[in-house]
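Peer 1: Return atomic coordinates for the entry below.
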Amino acid sequence: MFFLWSFKLQPCPKISKPFIIALLGPALFHTIGHISACVSFSKVAVSFTHVIKSSEPVFSVVFSSFLGDSYPLKVWLSILPIVFGCSLAAITEVSFNFQGLWGALISNVGFVLRNIYSKRSLQSFKEVNGLNLYGWISIISLLYLFPVAVFVEGSQWVVGYQKAIETIGKPSTFYIWVILSGVFYHLYNQSSYQALDEISPLTFSVGNTMKRVVVIISTILVFRNPVRPLNALGSAIAIFGTFLYSQATSKKTVKKNEDNKNI
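Peer 2: Down below sits the predicted model:
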């Protein structure tokens, strides 16, 4: 983000104390969501983590309902195949363990609460676009994470670095992989926020569903993870449920926008 702001590729937002305070909560949930996702990736197959993460709409509906939002019956019905599909995928997953499962579930909770409180706490900062909002959430998240990482794992960094170099073979390869991982992760989020500004919610939801399919299939091909037929069926049902949820909620959003225009 500093690179984009420095070279005027992205307008730098005006920062104020209320703006930073409003981001403290969303950034904390973002940190929790990202750490737990990485923990899950380290414990189970990447494809399985993404299947479980496709259940994020379930948490979104439940937490939003507790906070006062209401959803039509078809939205609630759309989360049933998500729950069933994820459950079927979990009980048939070859690499299954509870640490990986709980990591993915906690990640869902963290990112859902980040999204909910981002909308609720930033109503007064609508002039900040999505990319700048995500950039500052990431920066504050770094400030949260760095001292914790030093305290919890600081004594293991040297040993871990040496093992990584031994496994990969060359220090330069290790650095390139770490840098590319960070760059691609940021570009993925950047493109998502920019796409949401340019296309309809329905089109975005379809693309987001296809993203899950591409990621899961790609990780299976790259890492050669064994997939049982019932596991593949459960994954497909969960992703299909995510698509149904996306359609149901996008229609709800369109209707809400039309009602606001009429008012």
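
Peer 1: CA atoms for contacts and neighbours, from now on please.
Peer 2: OK.

Peer 1: Pro135 contacts Met1, doesn't it?
Peer 2: That one is not Pro; residue 135 is Gly. Yes. Proximity of Gly135 to Met1 meets the contact threshold set by C-alpha atoms under 8 Å, at 6.0 Å.

Peer 1: Another sequence for comparison is provided below:
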Amino acid sequence: MAMAAAMAMAAAAALSRATTMVIVAAWYASNVGILLLNKYLLSNYGFRYPIFLTLCHMAACSILSYASVAWVGIPPLQRLRTRARAARIAALGLVFCVSVVGGNVSLRYIPVSFNQAVGATTPFFTAVLSYIFTRRRETWYTYAALVPVVAGVVIASWGEPSFHFFGFVMCVAATSARALKTVLQEIILSSEREKLDSMNLLLYMAPVAVILLLPASTIIEENVVSITIALAREDFKIIWYLLFNSCLAFIVNLTNFLVTKHTSALTVQVLGNAKGAVAVVVSILIFRNPVSATGILGYTLAVIGIFLYSKAKKRKD
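Peer 2: You can find the predicted model right below:
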């Protein structure tokens, strides 16, 4: 009996490890996949409508997150009980829009590899904004770990053969907005009564993003719907690209939730850092964008800084 129980426990542990590995693989594939497909659509394919593309993402996230949370129950639905709480979610939705649109706009002008290098400075912006809004100070070694991150991105920018100033500015804006969302989320949803898991947060934020992006896309990207229909008549693959790309946006969020559930916040942070490096290598292999030794040195320095930052945060906690 004891041996049978031990074998059952070992089998359960092996199944749990295998499940976690599959989820992490799906998380990596969806994250890298949406980056590459966004780049292909916005730059190589010539679909130059990043706001509309983001609108498609958010519409898919609205529909699929509702199906997942409200119908399937993965995870259980968490209701908004007050208008104040709904207003806070709306504010997060606005910042979320800026971060996603900025990232997509940047991919029109700069390679995925450089986009990910700039995105590596998210911890720096998070630390700065956290101090501005909450006066929370990190330890000196946590701030010291951010020095190679920033220095690495500066070096990577200097050595980037495909550097584009506007693309760089939009990528920095997206990165800082992503950090601001993290800080605001911690501030306004910090109490146990208001805390939402990532999927329920997406359920409420995505419709807000759709409401904000619809007029923005209509005004800024004039006739985008008729242009997309015209493109589809010439090449119907654009519809499949948009549908698949939009579903990937939801899968990114779903797998992020599942990875956090099956591992830990620190593991997610470490895996996320490694994911950026994977995206850089894969994008260079696929798009064959030129890279310089200086750029590689800068990105490597940034990755080392992120690793040191993760270690410093773990030491503090």
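
Peer 1: List the TM-score for the superposed pair.
Peer 2: Put the two chains on top of each other and the TM-score (TM-score structural alignment, normalised by the length of the first structure) is 0.87; 249 aligned residues with a C-alpha RMSD of 1.9 Å.

Peer 1: what's near enough to touch the most centrally placed residue in the first structure?
Peer 2: The centroid of the first structure falls nearest to Phe111 when counting by C-alpha atoms, centre = their mean (6.0 Å). Phe111 of the first structure makes contacts with Phe29, His30, Gly33, as judged by C-alpha atoms under 8 Å, 6 or more residues apart in numbering.

Peer 1: What remains of the residues you listed once you look at the second structure?
Peer 2: For the contacts of Phe111 of the first structure, the subset whose aligned partners also touch in the second structure (both residues aligned by TM-score structural alignment, their matches' C-alpha atoms under 8 Å) is Phe29, His30, Gly33.

Peer 1: Tell me which residue of the second structure matches up with the last one.
Peer 2: Superposed on the second structure with TM-score structural alignment, Gly33 of the first structure falls opposite Ser99.

Peer 1: Just say helix, strand or coil for Glu222 of the second structure.
Peer 2: coil (DSSP: H, G, I helix; E, B strand; the rest coil).

Peer 1: that older thread, what does the residue nearest to the centre of the first structure correspond to in the second structure?
Peer 2: Phe111 of the first structure maps onto Arg178 in the second structure, by TM-score structural alignment.

Peer 1: Secondary structure element holding that match?
Peer 2: Assigned by DSSP states H and E, Arg178 of the second structure belongs to helix 165-188.

Peer 1: Would you mark the buried spots in that helix?
Peer 2: Across helix 165-188 of the second structure, burial judged by 16 or more other C-alpha atoms under 10 Å covers 167-168, 170-185.

Peer 1: Would you state the helices of the stretch 151-263 of the first structure in chain order?
Peer 2: Along the stretch 151-263 of the first structure, counting by DSSP state H, counting those that start in this stretch, helices occupy 157-168, 171-198, 201-223, 229-262.

Peer 1: The shortest one vs helix 171-198, what angle?
Peer 2: Counting by axes from the mean of the first three to the mean of the last three C-alpha atoms, to 10 degrees, helix 157-168 of the first structure lies at 100 degrees to helix 171-198.

Peer 1: rewinding a little: now for the helices of the stretch 151-263 of the first structure, which one comes closest to Ile91 of the first structure?
Peer 2: Distance to Ile91 of the first structure, taken as C-alpha to C-alpha, is lowest for helix 229-262 among the helices of the stretch 151-263 of the first structure, at 8.0 Å.
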